[in-house]
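1. Below is the sequence, then the predicted model.
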Amino acid sequence: MVWLMASATGLIVANLYYAQPLVGPISQATGLDPGAAGLIVTLTQIGYCLGLLFIVPLGDLVENRKLILGALSLTGAALFAAAFSSSAALFLAAAFCIGLGSVAAQVVVPFAAHLSKPETRGKTVGTVMSGLLLGIMLARPVSSLVTDMLGWHAIFVLSAIGTGVLAFVLRSRLPQRVPAHAMSYPALLGSMWQLLKTTPILRRRAAYQFCMFGAFSLFWTTVPLVLAGPQFGLSQTGIALFALAGVAGAVASPIAGHRADKGKTRSTTAMALGAGALSFAVPLLFTQGGYAVQLGMLVCASIVLDMGVSANLVVGQRSIYALGAEVRSRLNGLYMSIFFMGGALGSSLGGWMFAHHGWRGVLLAGLIFPAAALILYATEFTQRAKP
């Protein structure tokens, strides 16, 4: 069941990232202005954020399997609409709905936490999140390869079909889970603000991941433009192979979850945030060397960044899931929506910085995100905050 959930989250969340390396061809095909190309990624993430705030909390109120299948239906329909879009407005609307429906993944993750034992919850969540992060990391190379062979429309058609198959499998395999709550939907949403105000560990962990995911989205939104540019001249296949290197970062998820189960939350957080800063600082400071050296440095930076992001994500989820099963979906919705706002900020900022200040400007902007998280992390010691 854990591996089924891990696979499901990966397949669902991949829908958020298929368009990321295809910003150029999609913009040309739909007539989208190059300066607004970042909206392709940003609107998807905004839809995802809104779904996290208004759909995922329903996991504390309605039967979870039914909620997952409803969200997947929306995703499948939006994917078909994206595949056959001929205008920028239609594609952007479909991108928003893809993000909105893909929050099904974040109903599955707390579901896995419900089914696990408390002493192994971190490892279980880490395994499921490995699937989710593999989906994020594999989405870019898969979409690039499919685009090279069949055109950019094909990846959305294939994903729509895959989403339908996944919905059928989950309907037959997932157990039912009916929450004990009897509150109304407005009361459920109203309780989220109170949870945010009264849960300092949620605010802290969400702030850390806001910064880390902002850096992640900034990097992966702009690096395909750099790789396709005159310095490296890579094709979509070459960019896909580059993105495959980032998959190695997913190995950090179960390791971080296991360390959190052992009470090593604070040290794991420090390593994760430090890895994020290092991934931008090294290519920013070391600009010497030929083609192979610079490309190799970018590959290493992508792996280190993905490891830091995945480790920090799992440790954060492990911390908030320990706060109580009855509020787990709402806490998860708040946590994920806050840090995906960081992702939306990072992707839009990355496109703007690259257009106006080049790759060096992107690296400087990217470094600010983990640096801010490290400054906040330092207050854990000055304020004696609980890790």
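-> Looks like it came in fine.

2. Please count neighbours and contacts with C-alpha atoms only from this point.
-> Noted.

3. For Phe354, give me its contacts.
-> Counting by CA atoms under 8 Å, 6 or more residues apart in numbering, Phe354 touches Thr222, Gly361, Val362.

4. Select only the buried ones of these in PyMOL?
-> Entered in PyMOL, the line below selects the buried ones among those, by 16 or more other CA atoms under 10 Å:
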select buried, resi 222+361+362
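
5. from the contacts of Phe354, which ones fall inside helices?
-> Among those, the members found in helices (DSSP state H) are Thr222, Gly361, Val362.

6. put this beside the first:
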Amino acid sequence: MGLTTGRRTVFAAVCAVAVASIYAAQPVLARIGADLRVPDAALGWIVAAGQLGYLAGLAALVPLGDLVDRRKLIAAHLLLTAVGTGLAAVAGQTWLLLTGLVLAGLFAVVVQTTVAYAAALSTPDERGRTLGVVTSGVVLGILGARVAAGALAELWGWRGVYVVLAVLLATLAGLVLRTMPPDPRREGTTYRQVATSLGGLFREPLFLSRGLIAFFLFASFGTLWSGLSLPLAAAPWNLGTAQIGLFGLVGLAGALGAARAGRWADRGHASLVTGGALVLLAASWLAIGQPSLWLLALGVLVLDFAVQAVHVSNQHLLTAARPDRTSSVIGGYMIFYSLGSALGAATTTTAFAAAGWTGSAVLGAAFAGCAFAVWAWARAGARRQLLRTP
């Protein structure tokens, strides 16, 4: 079967715009806070709101991908994400903004349905390549949103960012219906069966270890990107939103540089790529914590390369182990991602308020060290199991 380049591109675009609806607030947090009178220490909850909605969607909505036509499901979720961003655009009070962001996050799990669908449509020898391309769209949305949001906020204010997202999401819904193949599903499987089997994944060593790695990986990632605008907007740098958004380009370059991680995984090197990338992740915080924009940019580049390499390797291993349940396994894995991202978003602003950017850097490095410890523990366990096997 396989996937054409055009369809991979559409899948990547869906992921980019959907995930941007969660992360677009990050470069404009200071503006949102000033407009809605939110204190600095509480700004992290604006980003965490989308992550918590995302978490609920992972548990409740992603399993639907194993039951219904994913083409129609993707289109419907894109439209509902557009409703959430529309609410955020018109919010005059903090509670309405948070409601819109939770709703957008809830249905932005279309990203995981899309990744699972792309993996299911791929042949085994191209699955890693496909995941590399499609998850590059995720990274484009996470990091490119910072550049676009910063520029749009200079032109139309922070509300204009969410108006543009709503329009793009609705447009992509129509494009998916026109370009993607039908996705007939097997009869007889119920939502309860799929949801129950999702819970069973948490007892599998591979799933649990890769999920815990993702939890700490994205806690470290969220520590950087949910807090970075605060030191950059303050003295001595005093950067504007457009300038802060440019750091997204640096991160994007690093993440796209790791697109070959999927090909490395296809060749059987996923575990080694994970370990090496986690070492780079921890090392990146040494540069990020320094009072230099050049070192900060270098650290951002390395951090995003490491995060993308680990993320692609994780998903490759999990979908290869469960090719018959790609939606459920990706959805379950991303629960760890969402919890980790929310933890990083909520704690980095608190650390910054208490100890400045140095506090945030120590926090991010600690999360990276925890991810490496899980990888080392899982690798040692796999070796012990191999020695016990006759």
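-> Arrived safely, thanks for sending. Model, not experiment: these values are computed from the prediction.

7. conserved subset of the contacts of Phe354 of the first structure in the second structure?
-> Of the contacts of Phe354 of the first structure, the ones still in contact in the second structure (both residues aligned by TM-score structural alignment, their matches' CA atoms under 8 Å) are Thr222, Gly361, Val362.

8. What residue in the second structure is paired with Leu195 of the first structure?
-> Alignment note (TM-score structural alignment): Leu195 of the first structure maps to Leu201 of the second structure.

9. now Gln315 of the second structure, nearest residue through space, not along the chain?
-> Nearest residue to Gln315 of the second structure, sequence neighbours excluded (CA to CA, 6 or more residues apart in numbering): Ile330, at 7.1 Å.

10. for the kept ones among the contacts of Phe354 of the first structure, which one is nearest Ala182 of the first structure?
-> Checking those against Ala182 of the first structure with CA to CA, the nearest one is Thr222 at 45.8 Å.

11. what do we get in the second structure for the closest one?
-> Using TM-score structural alignment, Thr222 of the first structure sits opposite Gly227 in the second structure.

12. mind checking how far that match is from Leu165 of the second structure?
-> 22 Å (CA to CA, to the nearest Å).

13. how about Tyr18 of the first structure, secondary structure?
-> coil (DSSP: H, G, I helix; E, B strand; the rest coil).

14. could I get the kept ones among the contacts of Phe354 of the first structure as a markdown table with distance to Phe168 of the first structure?
-> Formatted as a markdown table, these follow (distance: CA to CA, whole Å):
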| residue | distance to Phe168 of the first structure |
| --- | --- |
| Thr222 | 36 |
| Gly361 | 46 |
| Val362 | 42 |
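
15. burial measure for the residue lying closest to Thr274 of the second structure once chain neighbours are set aside, as a count.
-> Excluding the flanking residues, the one nearest Thr274 of the second structure by CA to CA, 6+ apart is Val310, at 4.9 Å. Number of residues near Val310 of the second structure (other CA atoms under 10 Å) recorded here: 29.

16. before we move on, the earlier item: how near is the match of Leu195 of the first structure to Gly188 of the second structure?
-> Distance, Leu201 of the second structure to Gly188 of the second structure, using CA to CA: 21 Å.

17. Please identify which of the two sits among more neighbours.
-> Each of Leu201 of the second structure and Gly188 has its neighbours counted (other CA under 10 Å); Leu201 has more, 16 against 8.

18. The more buried one: what's it in contact with?
-> Taking CA under 8 Å, 6+ apart, we find Leu201 of the second structure in contact with Phe207, Leu208, Val329, Gly332.

19. Name the nearest residue to the most centrally placed residue in the first structure, sequence neighbours excluded.
-> Nearest to the geometric centre of the first structure sits Ile136, at 6.3 Å (CA atoms, centre = their mean). Nearest residue to Ile136 of the first structure, sequence neighbours excluded (CA to CA, 6+ apart): Ala14, at 5.0 Å.
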